[in-house]
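Visitor: Here is my input; please provide its structure:
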Amino acid sequence: MKTFKIIFTLIFTLTFSVISYSQKSNQVHKIEILEVIQVNSYTYLKVNEKGTKNWLAVPSISAKKGEVYFYKGGMEMLNFESKELKKTFESIIFLGAISKNPTGKDDTLFKHTKVKKEKIVDLSTNSAISIKPIEGGITISELYKNKERYKGKRIKIKGKVIKFNSQVMSKNWIHLQDGTDNNGDFDITITSNATVNVGDVVTLEGLVSLDKDFGYGYFYKLIIENAILIN
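Guide: Presented below is the predicted three-dimensional model:
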């Protein structure tokens, strides 16, 4: 009987914890900015919510100390290390956006529709890039044209780094172009632990994923994940 009570208590506790987390993630949180730290393409915010101090991370915004914002959802990461800041956060919540509007009107904060793949540069700029694939590699246009064929496979792509975001959700995010184009798709997003610089010409090898949804507005029809830098 004693064993049964212990098991019941554990099940109840775990169930309550899951429900509580789910309820909190659906709440609208009102926060006041206490500290702002800007890094490459991201903003770290120390905030106060009803007397509790937390850290948030959002895509770059011009927030100021004392301003009030609202957010919903988010993904908490424990013992997150920011290499740019050389700082480890005991707890930090990553968000797709924060809003000054508590109702979310005229704001993308509470919209759950999937977003289109971001275009980094226009086609005229892309046309100036001309990079041949390495032996055994493929072009970006070939990947988009035959994406179903490459789904779940590791491929090699050589291209020019157009954009680089460091340590977002514990990954580096690389946008690569090689000058090829398939019906307007010419920019490929790649996640990796490798560090590169905008303007570098690199070769990366990674796993092709389709319709990848990371949550909070980060949706990709096509993405290369966990890539390694070949050269």
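
Visitor: For the rest of this, base every contact and every neighbour count on C-alpha atoms.
Guide: Will do.

Visitor: Skip the chain neighbours and tell me the closest residue to Ile131.
Guide: Leaving out its chain neighbours, the residue that sits closest to Ile131 by Cα to Cα, 6 or more residues apart in numbering is Asp178, at 5.0 Å.

Visitor: this one next, for a side-by-side:
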Amino acid sequence: MRFVYGIAILFSINFYGCDSKPKVIVEDSSEVSKNTPVNPNQDAQPSGSGAMGAKMDVHQVKTLDVMQAERYTYLQVSEGNRTFWIAASKMEAKKGEVFLYRGGLLKTNFESLEFNRTFDTLYLVSSIINAENHPGSQPSMSNNGSGSANASAVTTSIDINAVKGALKLSELIKNKEKYAGQTVTVAGECVKVNNGIMDRNWIHIHDGSESDGKPLDLTITTKQLIPLGSKIALKGTIQINKDFGAGYKYGVIMEDATVLQGL
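Guide: So this is what the prediction gives:
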């Protein structure tokens, strides 16, 4: 599931205070950009000034109950020892599912006319995603730092020699410590795309390299919009053991990549 967009919820959601206007405790001023049509030559426009890199701002919650209103979805969730309610623009949700959200507008003593009930504590959330759709929601990284379970099972063969200075994924992943912090070039086929998450776009590439009979996968972040299935060369900075919070880590990842050429 992609991020649920609906910053308007902060202003137009139909809640009313029991005795007075709701008290705003915490305000989330950031806004998540909508996905835009894929265009490899166009940069994505970042939304708001706050990136999701601040781990403490990302909450991982488990759904205990779901209430669907006409325009909004209410979730009773747990985080650690806390149990509370959040509300977001209408979306699909089931008991037991895990969601990630950022920030939120905390309000107290709200009465929902639609449900004829009062919520002691309610967070209005505009940036929320099912944990399964988080760009880092792949299985535990193997020792070589790769992961490919959530990327399409594409058999790809890329002529690395056609791209000057490009590294094979097998070389990069095997010797990731050697390339940590360096700007390198890789080439491959884009097998998975998640646009507009954490103010950046996320892609996975394969180049034909394999480990134990499975394609090696490299996750790349970029501001550019890259179509699924594109065969491209990219240049970016290699980071290892990257932790994005909420339990999602990468053994190796390329960040701030730019497209050099098509293949």
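
Visitor: And the TM-score between these chains?
Guide: Once superposed, the chains reach a TM-score of 0.57 (TM-score structural alignment, normalised by the length of the first structure), with 168 aligned residues with a Cα RMSD of 3.9 Å.

Visitor: Tell me the counterpart of Val47 of the first structure in the second structure.
Guide: The alignment partner of Val47 of the first structure in the second structure, by TM-score structural alignment, is Thr73.

Visitor: which residue lines up with the residue nearest to Ile131 of the first structure in the second structure?
Guide: Match for Asp178 of the first structure (TM-score structural alignment): Asp207.

Visitor: all strands of the first structure, in order?
Guide: 28-39, 42-49, 52-59, 68-72, 75-82, 87-94, 154-168, 171-177, 188-192, 201-215, 218-229 (DSSP state E).

Visitor: Show me what the fifth one is packed against.
Guide: Where contact means 3 or more Cα pairs under 8 Å, 6 or more residues apart in numbering; DSSP states H and E, strand 75-82 of the first structure is packed against strand 87-94.

Visitor: For the strand it packs on, buried residues please.
Guide: 92-94 (16 or more other Cα atoms under 10 Å).

Visitor: Where is the longest helix in the second structure?
Guide: helix 169-174 (DSSP state H).

Visitor: mean deviation (superposed) between that one and the first structure, please.
Guide: Compared with the first structure after fitting, helix 169-174 of the second structure deviates on average by 1.1 Å (mean Cα distance after the TM-score superposition for the first structure).

Visitor: Using a markdown table, please lay out the strands of the first structure together with distance to Ile7 of the first structure.
Guide: Below are the strands of the first structure laid out as a markdown table (distance: least, Cα to Cα, whole Å):
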| stretch | distance to Ile7 of the first structure |
| --- | --- |
| strand 28-39 | 34 |
| strand 42-49 | 35 |
| strand 52-59 | 33 |
| strand 68-72 | 34 |
| strand 75-82 | 28 |
| strand 87-94 | 30 |
| strand 154-168 | 39 |
| strand 171-177 | 38 |
| strand 188-192 | 42 |
| strand 201-215 | 34 |
| strand 218-229 | 39 |
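
Visitor: mind checking which of those is nearest Ser17 of the first structure?
Guide: Of all these, it is strand 75-82 that lies closest to Ser17 of the first structure, at 14.9 Å by Cα to Cα.

Visitor: Identify all contacting residues around the closest one.
Guide: 87-95, 167, 170 (Cα atoms under 8 Å, 6 or more residues apart in numbering).

Visitor: Return the member of those nearest to Ile129 of the first structure.
Guide: Closest to Ile129 of the first structure out of those is Gln167 (26.9 Å), distances taken as Cα to Cα.

Visitor: Which residue of the second structure sits opposite the closest one in the alignment?
Guide: So, by TM-score structural alignment, Gln167 of the first structure is matched to Gly196.

Visitor: Could you report the neighbour count for that match?
Guide: Gly196 of the second structure has 23 neighbours, counted by other Cα atoms under 10 Å.

Visitor: do you know how far it is from Lys223 of the second structure?
Guide: 9 Å (Cα to Cα, to the nearest Å).

Visitor: What of Leu100 of the second structure?
Guide: 22 Å.

Visitor: Map Ile140 of the first structure across to the second structure for me.
Guide: Alignment of Ile140 of the first structure against the second structure is given by TM-score structural alignment, with Leu169 as its counterpart.

Visitor: again, but for Ala227 of the first structure
Guide: Per TM-score structural alignment, Ala227 of the first structure is aligned with Ala257.
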